[in-house]
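>>> Everything below, folded, please.
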Amino acid sequence: MNKKRKMFTICVVFVIIISCKNYTSGEDVKKSLEQDLKGKVKGFLYKILDPVKDKITSSGSKVDEVAKKLQEEEDKVKYIEEVNEQAVDLGEEREENKEKNEKVINAEEKEEKNKEESNKVVDLGEKETEVKKETKEDEDKEKIEEQKQKEKKAQERKQRQEKKAQERKQRQEKKAQERKQRQEQQEKRRAESKIKTLTDKIDRVNGNIDNIERQTSVKPKAVIDKITGPVYDYFTDDDKKAIYKTWGDLEEENKGLGKLLKELSDTRHKLRTKLNVDNKPYTGGKEPDLKENVNVIEIKSNLEELKLKLEGVKSYLEDRSKFNEIKGYITDSYDD
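Below you'll find the model as predicted:
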């Protein structure tokens, strides 16, 4: 009986060892449990087998005690097997979880990588957009700058043209002013010259009157040539030379120089009539015959009156307040 128990015990031990070997794996948890289990089994074998070998011939009570301990150890072995199975399941579950986690991690990494790629694409797109925007802004700036330069050049060209036009206008105005001044000076000199010519003629006629008045008789032809003729030609009646006929509308004026010249013309006509035979006036056509001689006493009053009228015209011509008026008459007569 004792031999059977010992054999049973030895078999159980080997079964446990073999069982423990069947649960080994490459995982860290299984190795840890296997090493722990092997240690406990070896310890158990050392505790059990050595005493069994040494005390194989011991009493029955010792065998019973050993059997009890074997039963307890068997229970422990079962417990350990259950724990080992749970550990194996746990290891498998962890392996599955690890695979799942790896898949999740891989998926997350892939998603992150895709996200990074997408971000890179977005960044590239944004950079491209930004570059295009900057390029467009630069082009716009260049266009604006070109437009500004064109406007500036146009403005400068306009200013130069305006300046040239202004300078040309100023030169023209200056020339016109100079021409006007020269013309005014010319008109002034011409007017002064004409006035001087007329006043000199008046002085000459008046001098001739004085000479005739000192005589007792005179030839009518001498009176005509020295007195009535010059008055007729330069002051009163000649259509081409007399100022009364050529200076504006003096014939229609009843004041000023026109009135003086009209009175001078009438006075000259009276004197001229007394030079004709029988004092016959000239009415057109053939002129009346002249007297052979004329007594100065007969025409003296006419000479004095004519002299007075000539002095009136001379005073008017020499009046500086009337100069522009006289100059206007003279200028208009030259223009005609």
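
>>> can we go C-alpha only for contacts and neighbour counts from here?
Will do.

>>> Residue 319: neighbour count?
Look at residue 319: counted by other C-alpha atoms under 10 Å, it has 10 neighbours.

>>> got it, and the one 3 residues further on?
Burial of residue 322, expressed as a neighbour count using other C-alpha under 10 Å, amounts to 13.

>>> roughly how far apart are it and residue 248?
To residue 248, residue 322 is 15 Å away according to C-alpha to C-alpha, to the nearest Å.

>>> and if you look at residue 97?
As defined by C-alpha to C-alpha, residue 97 lies at a distance of 133 Å from residue 248.

>>> okay, the two: which has more neighbours?
residue 248 (17 against 14).

>>> Give the next helix or strand downstream of the longest helix along the chain.
Ordering each helix of the chain by length in residues (DSSP state H) puts helix 60-213 first. The first helix or strand that comes after helix 60-213 along the chain, using DSSP states H and E, is strand 217-218.

>>> Tell me how far that next one lies from the chain's centre.
Between the centre of strand 217-218 and the centre of its chain there are 94 Å (C-alpha atoms, centre = their mean, to the nearest Å).

>>> returning to that earlier point: tell me what the longest helix of the chain is packed against?
helix 2-22, helix 28-54, helix 229-231, helix 296-318, helix 323-335 (3 or more C-alpha pairs under 8 Å, 6 or more residues apart in numbering; DSSP states H and E).

>>> out of these, deepest packed?
When you average the neighbours per residue for each of the helices and strands packed on helix 60-213 (mean count of other C-alpha atoms under 10 Å), helix 229-231 leads with a mean of 20.

>>> For it, give me every contacting residue.
201, 205, 265, 268 (C-alpha atoms under 8 Å, 6 or more residues apart in numbering).

>>> okay, now the second one: neighbour count?
Spelled out, that is residue 205. Residue 205, neighbours per other C-alpha under 10 Å, totals 22.

>>> residues touching it, list them.
Taking C-alpha under 8 Å, 6+ apart, we find residue 205 in contact with 226, 227, 230, 231.

>>> what would those residues look like in JSON lines with distance to residue 106?
Converted to JSON lines, the contacts of residue 205 look like this (distance: C-alpha to C-alpha, whole Å):
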{"residue": "226", "distance to residue 106": "145"}
{"residue": "227", "distance to residue 106": "144"}
{"residue": "230", "distance to residue 106": "139"}
{"residue": "231", "distance to residue 106": "139"}
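
>>> I'd like the structure of this one too, to check against the first:
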Amino acid sequence: MNQKAFIICAVFALIISCKNYATSKDLKQNPEGKIKGFLDPTKDKITSIGPKVDEVAKKLKQEERELMQGDDPNGSGINPPPTLLENGNDNTLVPIAKSAEQSGDQKEEKSGKVEEKKEKQESKEEKVEEQNQEKKQKKEERNVKEEKQKQEEERQKQQEEARAKAEKEKREREEKQKQEEEKKVKGRIKTLTDKINEINRDIDGIKGQTSIGAEEVRDKITGPIYDDFTDSSSSIRTTWGDLEYEEDLELGRLLKELSEARDSLRTKLNVDNQPYIIDTRSTEPQLKDNVSVSEIKSDLDELKSKLEEVKEYLEDKDNFEEIKEYVAGSEDNYDEED
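The predicted structure is shown next:
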């Protein structure tokens, strides 16, 4: 197959050579004879090669007819003949060999360029795929980060709500406790002021009489003052922080003065106005049967005045917090009275 291709190329080279060497004069005188004499051996050789060379022979005949018709008389456009080299039985041309070599090189170069282009395209596609993967990874990382941030914000929100709820409940408890304490203090103050009002009414009732039994005065006046205000273990003077020993405080001073006024009246109720000194070795003096109101009137007035001072202190709103502390530290809280 390679031998056939080589012969075909040689034929075309010979045709071109014939064109270049033939002068216009030779062509005019005997073109047919010269061309036939030059081409006959070649045609015989080609015919012997096989059916595939027939087509080349036909092309040669066509060239022969074109030559017989004549070229440009001046020979213009006819190229100079290429250099021939002998190689065994075949005559070859350097330009044909070079042309074939260049054609192969061009094919290889083209193939190389196609391969290079393909590699560049694949590299570009790989780069695009890598960029897409990178974008996808960054997007996933961003989504994970946003989800973590969302969860953290939700956790903080829940903590904040729980903290706010706890603080609210604490404030409500404290407010409720404060209200209960205030209610208790106000109830205790009311109980004491009601007792004072009751004692003062009784004092006014006694002052309207000329004579009264000493026991009635004790039960209505000096006894309640002793029990609730001044001297018993359940009195506010004892239970409200030992005010008996805190005379520098306003309430302590008022209760001390109330206790002294009460002792003065209590002594006048005893036989021979004998004072009652409370200790383990003495007994309570005997009470008189009756006492003259005029005899105890000044003591009743003094006692009523001291009771009013204690009442004013208890009702003063500026003293509420101080009283609240007294009640909170009390050892014995009295039941509230309606």
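
>>> coming back round to it: between the contacts of helix 229-231 of the first structure, which sits nearest residue 152 of the first structure?
Residue 152 of the first structure has its nearest neighbour among the contacts of helix 229-231 of the first structure in residue 201, at 70.6 Å by C-alpha to C-alpha.

>>> What lines up with the closest one in the second structure?
Per TM-score structural alignment, the equivalent position to residue 201 of the first structure in the second structure is residue 195.

>>> got a markdown table for the contacts of helix 229-231 of the first structure, with distance to residue 187 of the first structure too?
As requested, the contacts of helix 229-231 of the first structure are exported to a markdown table (distance: C-alpha to C-alpha, whole Å):
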| residue | distance to residue 187 of the first structure |
| --- | --- |
| 201 | 21 |
| 205 | 27 |
| 265 | 27 |
| 268 | 31 |
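
>>> Of all the helices and strands packed on helix 60-213 of the first structure, which one is nearest residue 191 of the first structure?
Ranking those by proximity to residue 191 of the first structure (C-alpha to C-alpha) places helix 323-335 first, at 5.1 Å.

>>> what's in contact with the closest one?
Under the contact criterion C-alpha under 8 Å, 6+ apart, helix 323-335 of the first structure has outside partners 187, 188, 190, 191, 194, 246, 247, 248, 317.

>>> Which residue is the nearest non-sequential neighbour of the fourth one?
Excluding the flanking residues, the one nearest residue 191 of the first structure by C-alpha to C-alpha, 6 or more residues apart in numbering is residue 327, at 5.1 Å.

>>> same question, the last one
Spatial nearest neighbour of residue 317 of the first structure, chain neighbours left out: residue 195 (6.3 Å); criterion: C-alpha to C-alpha, 6+ apart.

>>> pretty sure the one you found is touching residue 315, no?
No. Using C-alpha atoms under 8 Å, residue 195 of the first structure is not in contact with residue 315, being 10.7 Å away.

>>> quick one: the match of residue 201 of the first structure and residue 311 of the second structure, what's the gap?
Distance, residue 195 of the second structure to residue 311 of the second structure, using C-alpha to C-alpha: 10 Å.

>>> nearest residue to residue 43 of the second structure other than its sequence neighbours?
residue 57 (6.6 Å).

>>> Aligned against the first structure, show me the partner of the one you found.
So residue 57 of the second structure corresponds to nothing, using TM-score structural alignment.

>>> Next, the angle helix 2-22 makes with the longest helix of the first structure.
Interaxial angle of helix 60-213 of the first structure relative to helix 2-22 (axes from the mean of the first three to the mean of the last three C-alpha atoms, to 10 degrees): 10 degrees.

>>> tally of neighbours for the residue nearest to residue 43 of the second structure?
18.

>>> could you say what helices and strands the host helix or strand of it packs with?
Take DSSP H and E as the rule and residue 57 of the second structure turns out to sit in helix 51-69. Packing partners of helix 51-69 of the second structure (3+ C-alpha pairs under 8 Å, 6+ apart): helix 2-21, helix 31-49.

>>> Among these, show me which one is buried the most.
Most buried among these, counting by mean count of other C-alpha under 10 Å: helix 2-21, with a mean of 16.

>>> Off-centre distance for that one?
The chain centre lies 88 Å from the centre of helix 2-21 of the second structure; the measure is C-alpha atoms, centre = their mean.

>>> just checking, what packs against it?
helix 31-49, helix 51-69, strand 90-93, helix 94-207.

>>> looking at these, which is closest to residue 288 of the second structure?
Among those, helix 94-207 comes nearest to residue 288 of the second structure, with 16.0 Å by C-alpha to C-alpha.

>>> what about that closest one, how far off from the first structure?
In the superposition with the first structure, the average deviation recorded for helix 94-207 of the second structure is 2.8 Å (mean C-alpha distance after the TM-score superposition for the first structure).

>>> what is the orientation angle of that helix with helix 320-328?
Between helix 94-207 of the second structure and helix 320-328, the angle comes out at 80 degrees (the same axes, to 10 degrees).

>>> Under the alignment, what does residue 85 of the first structure map to in the second structure?
Checking with TM-score structural alignment, residue 85 of the first structure has no match.

>>> residues near residue 85 of the first structure, how many?
14.

>>> Hmm, residue 301 and residue 267 of the first structure touching each other?
No. Judged on C-alpha under 8 Å, residue 267 of the first structure makes no contact with residue 301 at a distance of 10.4 Å.

>>> Could you name every residue contacting both of the two?
With C-alpha under 8 Å, 6+ apart, residue 267 of the first structure and residue 301 have no common neighbours.

>>> show me what contacts the residue nearest to residue 43 of the second structure?
Neighbouring residues of residue 57 of the second structure by C-alpha under 8 Å, 6+ apart: 43, 46, 47.

>>> Check the gap between the counterpart of residue 134 of the second structure in the first structure and residue 128 of the first structure for me.
By TM-score structural alignment, residue 134 of the second structure lines up with residue 140 in the first structure. From residue 140 of the first structure over to residue 128 of the first structure the distance is 18 Å, taken as C-alpha to C-alpha.

>>> what about whatever residue of the second structure lines up with residue 185 of the first structure, how many neighbours?
With TM-score structural alignment as the criterion, the equivalent of residue 185 of the first structure in the second structure is residue 179. As a burial measure, residue 179 of the second structure scores 12 neighbours (other C-alpha under 10 Å).

>>> so what's residue 179 of the second structure up against?
Shown in contact with residue 179 of the second structure (C-alpha under 8 Å, 6+ apart): no residues.

>>> any idea how far it lies from residue 316 of the second structure?
18 Å.
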